[in-house]
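K.L.:
all I have is the shape, not the residue letters:
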């Protein structure tokens, strides 16, 4: 099953990464900003869980690992320099690029699953591999959304001095928290 991810979803995902300061390398940050600003190029970017056996790929890893934090591969040519990748991406905006983000915090977030696509050369279907985790992330995101709405409503009840509403909403929030455990 193939998933189509819009440019808007990809921009939101990259913005989410940048807002959390998950990347320390300035050139990689610039590259993500460039991708966000170029809709044509963003359209050929595919976020996958593994970039094996593709012609053109980018891998961004956590700085804590022993391997390079950035790797760009085009057929048989490989570089760890984001600037060289930028120039190649700028000059060739037609061929698909597969992006793997090997950052633990990213791979555990619900937003990651919303933009994850299948690598056409992988045997294992991404939905088979991550289906349970994606379901869990969806439920968790929904609970967080409800908790945020309840917290805002509780604050409004406090602001308006509505004691009955405060107790009712607090009870609902406590029930939600018990369900999470």
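P.N.:
That came in fine, so what should we check first? Because the structure is a prediction, the values reported are computed rather than measured. Numbering: from 1, shown residues only.

K.L.:
C-alpha only now, for contacts and for neighbours.
P.N.:
Fine.

K.L.:
residue 49 and residue 98 touch, don't they?
P.N.:
No. Checked against C-alpha atoms under 8 Å, the pair residue 49 and residue 98 is beyond contact range at 9.3 Å.

K.L.:
who has more neighbours out of the two?
P.N.:
Higher neighbour count among residue 49 and residue 98: residue 98, with 26 against 23, using other C-alpha atoms under 10 Å.

K.L.:
now name the helix or strand holding that one.
P.N.:
In the assignment (DSSP states H and E), residue 98 maps to strand 97-102.

K.L.:
picking up where we left off before, joint contacts of residue 49 and residue 98?
P.N.:
residue 119 (C-alpha atoms under 8 Å, 6 or more residues apart in numbering).

K.L.:
one more structure, for comparison:
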């Protein structure tokens, strides 16, 4: 997954988040501060609404929310031990970290929405990406075809201007084949 959200924005959001929200477990704040203080790690942090299917995820909840306080999932292993999550992150700094935060008004918080990304592991995201890829490929092919049509038309005009019947016939044939495709 390409990193589209700048590290500065992620850090600004986390600073603001930690100032405004009391987390259910204080170790979560320590973990978020650890991430925030390492730009290399922050490049690998992705904020998601739903972390299902991701290879490595932190789920963190603020006070006043009916969600589990903390969970760390790596592949199929799940723990509520923040220290294990910290050690895994510290030892595996090249792995992406997907964070699902639960706090009041999260869907209306502009800073949160600015750092929020799509979960690339959800089937509908993959289907949407594949559909986009197909449309982009079709658009590219059509653009190339239109460019070729234009160049052939220009070459035909030049052949006509030069009175070159043989080239004219050959290019006209190519143009007709291209129009049919």
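P.N.:
Structure's in. What do you need? Bear in mind the structure is a predicted one, so any value in this text is a computation, not a measurement.

K.L.:
give me the TM-score for this pair.
P.N.:
The TM-score (TM-score structural alignment, normalised by the length of the first structure) is 0.63; 126 aligned residues with a C-alpha RMSD of 2.2 Å.

K.L.:
which bit of the second structure covers stretch 164-179 of the first structure?
P.N.:
Under TM-score structural alignment, stretch 164-179 of the first structure corresponds to no residues of the second structure.

K.L.:
whatever helix or strand residue 29 of the second structure lives in vs the first structure, mean deviation?
P.N.:
Following DSSP H and E, one finds residue 29 of the second structure within helix 26-36. Its matched residues in the first structure lie on average 0.7 Å from helix 26-36 of the second structure after superposition (mean C-alpha distance after the TM-score superposition for the first structure).

K.L.:
buried sites along the helix or strand following that helix?
P.N.:
Next helix or strand after helix 26-36 of the second structure toward the C-terminus (DSSP H and E): helix 39-43. Residues of helix 39-43 of the second structure classed as buried by neighbour count (16 or more other C-alpha atoms under 10 Å): 41, 42, 43.

K.L.:
quick check, nearest of those to residue 87 of the second structure?
P.N.:
Nearest to residue 87 of the second structure among the buried residues of helix 39-43 of the second structure: residue 41, at 13.3 Å, using C-alpha to C-alpha.

K.L.:
so the closest one versus residue 145 of the second structure, what's the distance?
P.N.:
According to C-alpha to C-alpha, to the nearest Å, residue 41 of the second structure stands 44 Å off from residue 145 of the second structure.

K.L.:
wait, residue 55 of the first structure touches residue 73, no?
P.N.:
Yes. Between residue 55 of the first structure and residue 73 there is a contact at 7.4 Å, judged by C-alpha under 8 Å.

K.L.:
who has more neighbours out of these two?
P.N.:
Set residue 55 of the first structure next to residue 73 and count neighbours by other C-alpha under 10 Å: residue 73 wins out with 19 against 15.

K.L.:
quick check: that one is in a strand.
P.N.:
Yes. Remark: residue 73 of the first structure belongs to a strand, assigned using DSSP: H, G, I helix; E, B strand; the rest coil.

K.L.:
what's the spacing between it and residue 5 of the first structure?
P.N.:
23 Å.

K.L.:
what residues are up against the most centrally placed residue in the first structure?
P.N.:
Central residue check for the first structure by C-alpha atoms, centre = their mean: the C-alpha nearest the mean position is that of residue 112, 3.2 Å away. By C-alpha under 8 Å, 6+ apart, the contact set of residue 112 of the first structure is 13, 106.

K.L.:
again, 7 Å this time
P.N.:
Neighbour list for residue 112 of the first structure: residue 106 [criterion: C-alpha atoms under 7 Å, 6 or more residues apart in numbering].

K.L.:
repeat that for residue 84 of the first structure.
P.N.:
So residue 84 of the first structure contacts nothing (C-alpha under 7 Å, 6+ apart).

K.L.:
residue 51 of the first structure should be in a strand, yeah?
P.N.:
No. Assessed with three-state DSSP, residue 51 of the first structure is coil; it does not lie in a strand.

K.L.:
which one's the longest helix in the second structure?
P.N.:
Ranked by number of residues, the top helix in the second structure under DSSP state H is helix 123-162.

K.L.:
so which elements touch that helix?
P.N.:
The contact analysis (3 or more C-alpha pairs under 7 Å, 6 or more residues apart in numbering; DSSP states H and E) places helix 123-162 of the second structure against helix 165-180.

K.L.:
sorry, back to before: what stretch of the first structure does the helix holding residue 29 of the second structure fall on?
P.N.:
Under the criterion TM-score structural alignment, helix 26-36 of the second structure matches residues 26-36.

K.L.:
picking that back up, average separation of the strand holding residue 98 of the first structure from the aligned part of the second structure, please.
P.N.:
Relative to the second structure, strand 97-102 of the first structure is 1.0 Å off (mean C-alpha distance after the TM-score superposition for the first structure).

K.L.:
mind giving me the packing neighbours of that strand?
P.N.:
Contact partners of strand 97-102 of the first structure among helices and strands, from 3+ C-alpha pairs under 7 Å, 6+ apart: strand 45-48, strand 56-61.
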